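Trainee: Predicted model and sequence follow; I will ask about them next.
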Amino acid sequence: MKNLTQLVLAVALTAIAASAASADVPATTGAISKVTVYRGQALVTRTVSIDLPPGASELIVKDLPAMIVPESIYAQTSDDTKVLSVRYREKAVREDMREEVRLLDAQIEDVQHQIKYAESEHQHLDMQWQMFEKLKDFTIAAANSDLSRGLLTFEPVESLTGLIEKKGLEYYKQRMELEDKIAGLKKEQELLDRKRNELVAGQSRTEREAVLFISRTGGKKTAIELSYLVGGANWQQQYNLRANPEKSNVLIEYNAVVNQTSGEDWDGVTLSLSTAEPTMVAAPPVLEPMLVALSNPALIQQVQDGGFVGATQARQYQESRKANIKKGITANTELNELAINNQAFFFRAGQQELQEFQQQIAQISRTEGISVTYELPGRLTLPSRSDQQLVGIASINARADFTLIATPLLTDYVYLQANLLNNSDTVLLPGQASIFRDGEFVGKSRLPQVTIGETFTAGFGIDSQVQVVRELENKKTRIQGGNRIDTYDYRIALSNYKSVPIELQLLDRLPQADDASIKIELEKTEPGLSADSEYLRTARKKGILRWDMKLAANTIEKDATVVKYSFTMEYDRNMQIQPQRPGRTQ
């Protein structure tokens, strides 16, 4: 019995000592100093400055966010301090400890109390109303009895009627005021509830902490950086293009729309935006052998007919690879399976299918595979909200060569277009752009990916002071042997209502044939086609006609600039011309 008592006492003393030791472990939240936002995640770094004694010690960093990725936590310190290990832990708490949530809870409780009081007052008023109705009925019945016996004159009846009407109106007004008050309070509670739900979205009443085991050789204050990934963070690039044609300049405002619902506010942080993939995986996947065997040709043809060549399938293949790479060594089997399916497709597909698939993969890799990081100037604040916040990435003054584009075969409108040079040190990712010309909004567009030193084209809306009209002047047909020859004469009139001369690029086209069964020739054109070497090397060979025009000022109606051209099509007289649309069989 004595031994048992001693054992219980020893266990109790050990527990008390452990509790006391835990209570002595310093705990701090630190301060969020820098954040890198990726697509769907963010890398958050907290800086903790603390005095720790030489030797081994523990440190608790508390109030970690709900959307934290526990396996991503790591810590770094100065030279005289070493982080031996970092452990993540969770513990249940009775209430949300954040000040903002507590304030909302107090407001909600106050509104609920007001609603309860108003509803009780409304019930009491209802009881008074019922008593008034009974008293009114009794009074009217008594008055009717007195009137029938001749005991009541007109004056008391008038006074009684006025009293009943007055009291009834008072009760009605009080009821309506209370009902309006209750409705307003309930709307206020709904708004407060929504705000609270946004704050605690995806969060449970759980406290999250990182326990750091640290060894120190010095005795001075140490700075520790604790970093971790969080979900619920994203950013998307967008642009404003502000054109000034008179100065041959376009201001490119490169912005980002950022939002985060990680569960913690980023207050006064150094913010970076990145397109990289934060895999947190160090080891490469292991390539396994691939066994092959012979199969039924009919089965192979069936697989080929499946057509694994679309943009959707190519994108799914790339996304599956990315998703599995993030899993590290645990996804080795899935990565090898994806590789086997990809190689099997290459073994069985035809040349055209392979080219299409390769083109899709190359395009996706070019637009989505590039990895860039933008360091934003200054310090920014991003609260944990579903709201989006616009931040500036860069402002670029780009030299622009403006020209007017007329394509009357497609539209009667003439558009202003510019070739711009990205002469900055910033890569421009593909994204939506708002287009402005001389301070006026002209529409929306989309920017392609533009690398440093690359030239790109952007449209700046319709110029209503320039007009174009295309018409078929004449069509002649003659038979020559077994062939039919059609001749088409076109006239295009260009009107310039401006008081200054302008340069314009006029585009039209000839039909194209894949074989010699149709002979198509440009007979004449006045003026001549563009002499631009790049145009002659590329678009001209595909049947595109281009004229580089200079329109004098105020050239309209009979003074309009005129372009004329003729072409012939020669083909079997027993056949008809049929357009071949891309991707369709005739």
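Mentor: Ah, there it is.
Trainee: rest of the way, CA atoms for contacts and neighbours
Mentor: Noted.
Trainee: what ranges do the helices span in this protein?
Mentor: 2-24, 99-148, 154-199, 297-305, 311-326, 332-348, 351-368, 533-537 (DSSP state H).
Trainee: just checking, what packs against the second one?
Mentor: With contacts taken as 3 or more C-alpha pairs under 8 Å, 6 or more residues apart in numbering; DSSP states H and E, helix 99-148 sits against helix 154-199.
Trainee: Okay, one more to line up with it:
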Amino acid sequence: MKTRILVSLLVVPCALISALAAAPVPVNSQITAATVYTDRAIVTRTGTVELAAGEAEVTFEKLPAALMDQSLQVSGKGTAVATILDVNARTTYVEAAADARVKSLEDQIAAEQKKLRALGDRGVALDQQQTLIGKIENAVAAPPTKDSGATRPGFEEWQKLLTFSDEARTKLATERQALDAQREEVQAKIGALEAQLVALRGQAGSGRSYKTVTVRVAAANAGSLDLTLGYAVMGASWTPSYDARLRGEERAVELSYFGIVRQNTGEDWKGVALTLSTAKPGLGGGAPELGTWVVDVMPSDEAIALSPFSVSGSNDKRYRGMDTAGKRPLRPDPSSTSLGFGNGMALEAAPAAIVAQQAVATVDSSATSASFKIAAPATILSDNATQKVAITTITLAAKLQYQATPRLQETAFLSAYVTNSTDFPLLAGSVNTFLGDSFVATSGLKTVMPSEKFELALGADESIGVKRKVVNRFAEDTGLTGSGRRVTYEFLVTLTNNKKTTERVVFKELLPVSRNEKIVVKLIGPMERDVGTVAAPKEVTREADGKLVWRLDLKPGEKREIALKFSVEHPADVQVTGLE
């Protein structure tokens, strides 16, 4: 009997100890790094947990509901010799806690609505005053009754009434205009605040869902374990932006590369190591496979919508102790335990602290993409607001050339022809152009790969003068009987180089193109002499579509006058379209 009692007493504490050991251990983790792609981000969290010998479940709580389960990756190292057995994610629902930003916006909206109600009350008072003025006017202007004994107002009374009415109505109209302006301003402010509130409430509402990631760990001994959790989440993106500054004396373009980052993932990134990647994981790892295009006879008793393409796929929900192919157990490194779930996106280890004095990113290039590790820690809130971060600044040798179309606009536009001499691609984005430190234009840049040549439009430059005038235009009859008709045009284009350096100027003019054999276009001069088929100068070319292109090298202060003269002949009884 005493033996049974002793065994019972021993069983209860052991069961209690086992239950305590099996209880999940929450990790107090922080976001330390984020790699942003064009359509998603990989977030890295780190945290430390104390483990006892044996098996334990470690949890990362309140992660974004949009977390992609198949992208989970876990690694760890510490004083505890541990093996990560498996990892899984599940969705949990909790009541939304009060968000300070939501509360602040709600308070601001309430204050503005209070102002709007006050303005509305004042508007009602103005309406009442205007009604009262109308009653006073009617009462004074009304004819007196026989019983009242009153007389009609005299001239002075009428004058006083008109003065009172004019002053009162003018004052009311002025106040009403000011009231309307205040109302519009308050309504615009309320609209902006409500838009921000909608964006925040899209992240947090009543019954908000989260993901909880549970990592099952087996520890051979008690000790600490530093865990790193990585996962992909939608709602983040970045786009490139550029500042292009021409260094004319150096014949070079200084191109500053920026990343415009935004995120609405449900988590604020505060002081994280930020990396921008040009990879596009959303496109997959290879070219898509064509399905089968089936053509068949449609059954007469029903209508079936046919599609020429078919897509199939699968999605694993849980992954236990297997590699990415789902075939063999993982073998953790003795010094570093890790478990990864991936779709081809690599989770980078938490980078070392980067000196923030240089606002230039570190570039890692691969065969298909480049990653820019931003120098300074970044803070990007989950409010979808844009944030501009510096990537790098490169200096590219440039071949400068001015282009003009005097027929359409008497302005010379500067272009720089450069080669991407870097090891990374320049993604498509907007370009702010500066001549020196003066902003001149905004243009666009297409994606440029390493060693690829491209053109940068640098905007108008008034230092190259361009003028075009019509010297003559006259029509005359031709032939002995006047059966023909000839229209002769003469233009003069004047180019002036006001710069201190020799500049290449390219300009174009149009020559009419005949679509009928009865219409004949002839060059008269000086093009007929200078652009003959035998000895055409290199600075002028005639293209098939009727364009004449001049390529001139103008010396400092040089002025050139280029004349263009041509005629269009046709039978007098033929109506010709397109003539100016």
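Mentor: Cool, the structure landed. In this text, all values refer to a predicted model and were calculated from it rather than measured experimentally.
Trainee: how about TSV for the helices of the first structure, with distance to residue 444 of the first structure and mean neighbour count added?
Mentor: Shown next, in TSV, are the helices of the first structure (distance: least, C-alpha to C-alpha, whole Å; neighbours: other C-alpha atoms under 10 Å):
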stretch	distance to residue 444 of the first structure	mean neighbour count
helix 2-24	60	11
helix 99-148	39	14
helix 154-199	32	14
helix 297-305	39	12
helix 311-326	25	15
helix 332-348	38	15
helix 351-368	20	15
helix 533-537	28	12
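Trainee: so can I have TSV of those helices showing distance to residue 210 of the first structure?
Mentor: Converted to TSV, the helices of the first structure look like this (distance: least, C-alpha to C-alpha, whole Å):
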stretch	distance to residue 210 of the first structure
helix 2-24	14
helix 99-148	21
helix 154-199	22
helix 297-305	52
helix 311-326	23
helix 332-348	30
helix 351-368	34
helix 533-537	61
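Trainee: what's the closest of the ones you listed to residue 274 of the first structure?
Mentor: helix 351-368 (12.1 Å; C-alpha to C-alpha).
Trainee: tell me which strands and helices that closest one is in contact with?
Mentor: So helix 351-368 of the first structure, by 3+ C-alpha pairs under 8 Å, 6+ apart, packs with helix 311-326.
Trainee: The helix it packs on vs helix 351-368, what angle?
Mentor: Here helix 311-326 of the first structure points in a direction 60 degrees away from that of helix 351-368 (axes from the mean of the first three to the mean of the last three C-alpha atoms, to 10 degrees).
Trainee: Looking at the helices of the first structure, spot the one closest to residue 215 of the first structure.
Mentor: So among the helices of the first structure, helix 2-24 is nearest, using C-alpha to C-alpha, at 16.8 Å.
Trainee: need the contact list for the closest residue in space to residue 379 of the second structure that isn't next to it in sequence.
Mentor: Closest residue in space to residue 379 of the second structure, ignoring its immediate chain neighbours: residue 270 at 4.2 Å, by C-alpha to C-alpha, 6 or more residues apart in numbering. Neighbour list for residue 270 of the second structure: 31, 378-381 [criterion: C-alpha atoms under 8 Å, 6 or more residues apart in numbering].
Trainee: Just give me the residue right at the centre of the first structure.
Mentor: The centroid of the first structure falls nearest to residue 236 when counting by C-alpha atoms, centre = their mean (4.9 Å).
Trainee: related to what we said a few turns ago, mind checking what the residue nearest to residue 379 of the second structure lines up with in the first structure?
Mentor: By TM-score structural alignment, residue 270 of the second structure lines up with residue 267 in the first structure.
Trainee: Please apply the same query to residue 550 of the second structure.
Mentor: So residue 550 of the second structure corresponds to residue 547, using TM-score structural alignment.
Trainee: Would you confirm that that match contacts residue 509?
Mentor: No: using C-alpha atoms under 8 Å, residue 547 of the first structure makes no contact with residue 509, being 11.2 Å away.
Trainee: So for those two, which sits in the more crowded spot?
Mentor: Between residue 547 of the first structure and residue 509, counted using other C-alpha atoms under 10 Å, residue 547 has the larger neighbour count: 20 against 14.
Trainee: ok, the more buried one - contacts?
Mentor: With C-alpha under 8 Å, 6+ apart, residue 547 of the first structure has these contacts: 505-507, 527-530.
Trainee: For residue 552 of the first structure, state which of the residues you listed is nearest.
Mentor: Checking the contacts of residue 547 of the first structure one by one against residue 552 of the first structure (C-alpha to C-alpha), the nearest turns out to be residue 505, at 14.1 Å.
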